[in-house]
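Asks: sequence and predicted structure, then a few things I'm wondering about:
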Amino acid sequence: MNEYRQITEAFQENFRNYGELGASVSVWKEGREIVSLHSGFAAADKTRPWTEHSLVPVYSATKGAASATLLLALHQQGASPQMSMGELWPEFPLPYASIAQMMSHQCGLAAFSRTASVFDHEDCVRALEETVPAWQPPEHGYHPHTYGVMLDELMLRLTGERLWRYWEECIRKPLNLDFYIGLPESEWNRVATLYPGKMDMSNMGTPFYLEYMNKGTPVNRAFNTLIGLNSVRQMNTPEAWVYGVPAFGGVASARGMAQFYQACLGLDELRVFPSDVRGWMRNVVIDGPDLTLKTPTAFSCGFMHDPADPATGRKLRHLFGSGGFGHAGAGGSHAFADPAHGLSFGYAMNRMDLNVLPGVKTRNLISAVMKEVAGECS
């Protein structure tokens, strides 16, 4: 399975040169796992080895799974993302916006007007309903935390269930995924300890970090008005793992994430996601300047895509394969599907980078995969 030398070399280089502590990479192609790499330690004391079964909080890499859950629920209810938010949620601050516009971060609600606890869903909903949108479609800006509140509330109004429960019963269990939104106590012993990224001074002069480091700015508030899980230390607690926060509370292995994205390509035996749902994942809704991340981004319904240069049409980044989709997580965890090659990729680690988008460790792995695996198909 591990005859892919370029991928293996990139994985090993992360340990030699980039401070990797524990990590896994999983690559699937057309329904089977073709690369499985794991090495290092689950904690800094080096008493627990990192294995292929190690789990770790994957931050916003959760968003792909959570978005797929809402899309599947919409389909099963005979609805679509073109439905207006107000049809399900009349009190939503932008009721005429479509669900697709909300899921592509166009509703200007990246920060609440006041703080609210991530562990009090009802108060989060009230805080959101009290917030005046900072922008309206077609402008967009990533909603790092509040996005989960919107998904959860729509799920409740659609199905009467919180999103984590629907994910568990309709997607995770049928596919037997090592990807949890709401981790049972029986799996706690598999969770690796996360460690924060070191300050990279080369990033500090970027428009994103200049605003992020300035308290009270819109970017800073987008990451700090939803409180309760605002530090890496807090993410290393069972409370964080169990609650099932849709925006950033997932706990997964690299294999679990990559296997999920095989299902997003329709390459799972159960065909969990109908073709309409897979189309909603693939089809870009918005592409252009991101008011939160301060760099171009592109989104379908809840999934990141590589943005295009408006002048040439060429992709500005290559984080999701060849025209693929997925989602990055803070610190480096990353997963995507590449429909052109039937590929999916998952990377999970516990020594975080400090980057707004995937850093050098993640990018080097993606590059090796695209050269060595996708190149076979071209």
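Replies: Nice, I can see it. Numbers count the residues shown, from 1 in each chain.
Asks: contacts, neighbours, all on C-alpha from now
Replies: Will do.
Asks: any idea which residue is closest to the centre of this structure?
Replies: Centroid-nearest residue in the chain: residue 61, 2.2 Å away (criterion: Cα atoms, centre = their mean).
Asks: and the closest residue to that residue other than its chain neighbours, how far is that from residue 144?
Replies: With sequence-adjacent residues excluded and distances taken as Cα to Cα, 6 or more residues apart in numbering, residue 61 is closest to residue 329, at 4.4 Å. Residue 329 sits at a distance of 10 Å from residue 144 (criterion: Cα to Cα, to the nearest Å).
Asks: equivalent analysis for residue 360, please.
Replies: Relative to residue 144, residue 360 is positioned 21 Å away (criterion: Cα to Cα).
Asks: check which element follows whichever strand or helix holds residue 69 along the chain.
Replies: Taking DSSP states H and E as the definition, residue 69 sits inside helix 62-76. In the C-terminal direction, the helix or strand that comes right after helix 62-76 (DSSP H and E) is helix 85-88.
Asks: dump the residue contacts of residue 242.
Replies: Taking Cα atoms under 8 Å, 6 or more residues apart in numbering, we find residue 242 in contact with 181-185.
Asks: mind checking how far the helix or strand where it lies is from the chain centre?
Replies: In this assignment (DSSP H and E), residue 242 forms part of helix 238-243. Mean-position distance between helix 238-243 and its chain equals 17 Å (Cα atoms, centre = their mean, to the nearest Å).
Asks: swap in stretch 165-179?
Replies: For stretch 165-179, the distance to the chain centre is 16 Å (Cα atoms, centre = their mean).
Asks: please identify the buried residues of it?
Replies: 165-168, 171-172, 175, 177-179 (16 or more other Cα atoms under 10 Å).
Asks: make TSV from these and add distance to residue 149 to it.
Replies: TSV is the format used below for the buried residues of stretch 165-179 (distance: Cα to Cα, whole Å):
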residue	distance to residue 149
165	15
166	15
167	15
168	18
171	20
172	21
175	25
177	24
178	24
179	20
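Asks: A further structure is provided below for comparison with the first:
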Amino acid sequence: MITPIHGWNDPRFDAVRQAFESNFAERGDVGAAVSIYLHGDPIVDLWGGWYDESRECEWDRNTLVNVYSSTKGLVAFCAHRLVEQGKLDLDAPVAEYWPEFAASGKQDIPVRWLLCHKAGMAAVKRELVTEDMFDWETMTSALAEQEPWWTPGEKHGYHAMTFGWLVGEVIRRIDGRSVGAYFREEFAAPLGLDAHIGAGPEFDARISTVIEPQIAAEFPPTSDLFGDPDSVGIVAVINPPVFNPGGPAIASRRDWRAAEIPAANGHATARALARIYGGAANGGRIDGVHVLDPETIERGIEEQTNGPDTCIGINTRFGLGWALTGESTPYGPNPRAFGHPGAGGSLGYADLDAGIGFGYAMNQMGTEVAHDPRCTVLIDALYESL
């Protein structure tokens, strides 16, 4: 079966199109899109393959897909907007904005530690079921009441799911809007982004079904793991259960799509990811619309953590909410590149030195923790073409 490829690219970047086509032929892509901005202008906007695993419907220009942790990068834009407005102090205790969070010895944890994964709150200690993560109050109250897994600030560990509820609740306490509403009204609407944290049923016809990788995974009962600090990385994704290895994707459920799970359930086009990061890389504006001030972005990409991650077992490097270019998240050759990958392979990033905004989204999830080979060939082709 011939894979349909659509869209356009500046002829200087034909190598990116060739790399995109090779992902279907050689790396197992089913449906995907890649979009790139350079100095505020689109230079690549390609999509292809199939919307569904049965390969009956084509992926089209407006297909949305769950981009998992690439959502965290969008949440970071929201937090930095509040910093820019003087409403959020990164060094203030979280409890200053969210008093209940002070319970169980957490009264001194600063906001910045939530954003850079040093808060020790990487998993929920109250035993949960899948449906609990669709209820904001259930998740935020569980986090507010518990003790950290490690001494806050002592080390860093990826807050795979809790990042969204923690940072999102700070945003809600300051602004009054949910993080999904804040992102929609402050960024998506003015910038023309087809990206959503909480997607209503009106989007279902455009949302591609995520295809989970066929891997075998068996975990001990969650209750056996709560007392073991070394188990936090496992608890983070099984309490509540986020993935269903070998079975139907939880991401295809209507209640998953509708909920605001700001660490993991953003639904977006690659174009939306490229556009917001393209604005960040273009002096903080895109088509004359404000994204963030350059000094806000520079503060956001100051390195906060770099080294072994206590939760996911690889070296990670974080600024404030964004993953910085590095060993596990290589975004090209330049030092001032930042963004966020998502489970399975999606990626949005900005390269301030080259003026690049990049977005990739797909439905066939890969098995790499952070560094997906499909993105690697696209990024390599991009920089070779500059």
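Replies: Ah, there it is. Treat the numbers as computed from the prediction; the structure is a model and nothing was measured.
Asks: buried subset of the contacts of residue 242 of structure 1 as a PyMOL selection?
Replies: A single PyMOL command is used to select the members of the contacts of residue 242 of structure 1 judged buried by 16+ other Cα under 10 Å:
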select buried, resi 181+182+183
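Asks: closest to residue 372 of structure 1 among the contacts of residue 242 of structure 1?
Replies: residue 181 (32.0 Å; Cα to Cα).
Asks: show me what contacts the corresponding residue of structure 2 for the closest one?
Replies: Alignment note: residue 181 of structure 1 maps to residue 197 in structure 2; criterion TM-score structural alignment. Contacts for residue 197 of structure 2 (Cα under 8 Å, 6+ apart) come out as 71, 179-180, 183-184, 259-262, 265-267.
Asks: 6 Å instead?
Replies: 180, 260, 266 (Cα atoms under 6 Å, 6 or more residues apart in numbering).
Asks: now it: how far from residue 290 of structure 2?
Replies: 20 Å.
Asks: the alignment partner in structure 1 of residue 291 of structure 2: helix or strand, and which one exactly?
Replies: Matched by TM-score structural alignment, residue 291 of structure 2 corresponds to residue 272 in structure 1. For residue 272 of structure 1, there is no enclosing helix or strand under DSSP H and E.
Asks: distance of residue 272 of structure 1 from residue 329 of structure 1?
Replies: 24 Å.
Asks: out of these two, which sits in the busier spot?
Replies: Each of residue 272 of structure 1 and residue 329 has its neighbours counted (other Cα atoms under 10 Å); residue 329 has more, 23 against 18.
Asks: show me the contacts for the more buried one.
Replies: By Cα under 6 Å, 6+ apart, the neighbours of residue 329 of structure 1 are 58-61.
Asks: dump those into TSV; add distance to residue 151 of structure 1 and secondary structure as well.
Replies: TSV is the format used below for the contacts of residue 329 of structure 1 (distance: Cα to Cα, whole Å; DSSP: H, G, I helix; E, B strand; the rest coil):
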residue	distance to residue 151 of structure 1	secondary structure
58	18	coil
59	16	helix
60	13	helix
61	15	helix
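Asks: and the residues you listed, which is closest to residue 127 of structure 1?
Replies: Once Cα to Cα is applied, the member of the contacts of residue 329 of structure 1 that ends up nearest residue 127 of structure 1 is residue 60, at 21.4 Å.
Asks: among the buried residues of stretch 165-179 of structure 1, which are in strands?
Replies: residue 179 (DSSP state E).
Asks: name the residues of stretch 251-259 of structure 1 that are buried.
Replies: Counting neighbours by 16+ other Cα under 10 Å, stretch 251-259 of structure 1 gives 251-259 as buried.
Asks: ok, stretch 153-171 of structure 2 next?
Replies: For stretch 153-171 of structure 2, burial by neighbour count (16+ other Cα under 10 Å) applies to 153, 155-171.
Asks: one more: stretch 296-308 of structure 2?
Replies: For stretch 296-308 of structure 2, burial by neighbour count (16+ other Cα under 10 Å) applies to 296-297, 300-301, 304-307.
Asks: next: stretch 27-42 of structure 1.
Replies: So, applying 16+ other Cα under 10 Å, buried residues of stretch 27-42 of structure 1: 27-31, 33-42.
Asks: which residues of the stretch 201-350 of structure 2 fall in helices?
Replies: 232-238, 254-258, 270-280, 294-300 (DSSP state H, counting those that start in this stretch).
Asks: dump those to a markdown table, plus distance to residue 21 of structure 2.
Replies: Below are the helices of the stretch 201-350 of structure 2 laid out as a markdown table (distance: least, Cα to Cα, whole Å):
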| stretch | distance to residue 21 of structure 2 |
| --- | --- |
| helix 232-238 | 33 |
| helix 254-258 | 29 |
| helix 270-280 | 16 |
| helix 294-300 | 33 |
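Asks: quick check: which of the ones you listed is nearest to residue 9 of structure 2?
Replies: helix 270-280 (12.8 Å).
Asks: what is the orientation angle of that closest one with helix 70-84?
Replies: 30 degrees (axes from the mean of the first three to the mean of the last three Cα atoms, to 10 degrees).
Asks: give the contact list for residue 221 of structure 1.
Replies: residue 111 are the contacts of residue 221 of structure 1 under Cα under 6 Å, 6+ apart.
Asks: if we use 10 Å, what do you get?
Replies: Residues near residue 221 of structure 1 by Cα atoms under 10 Å, 6 or more residues apart in numbering: 110-115, 211-212, 214-215.
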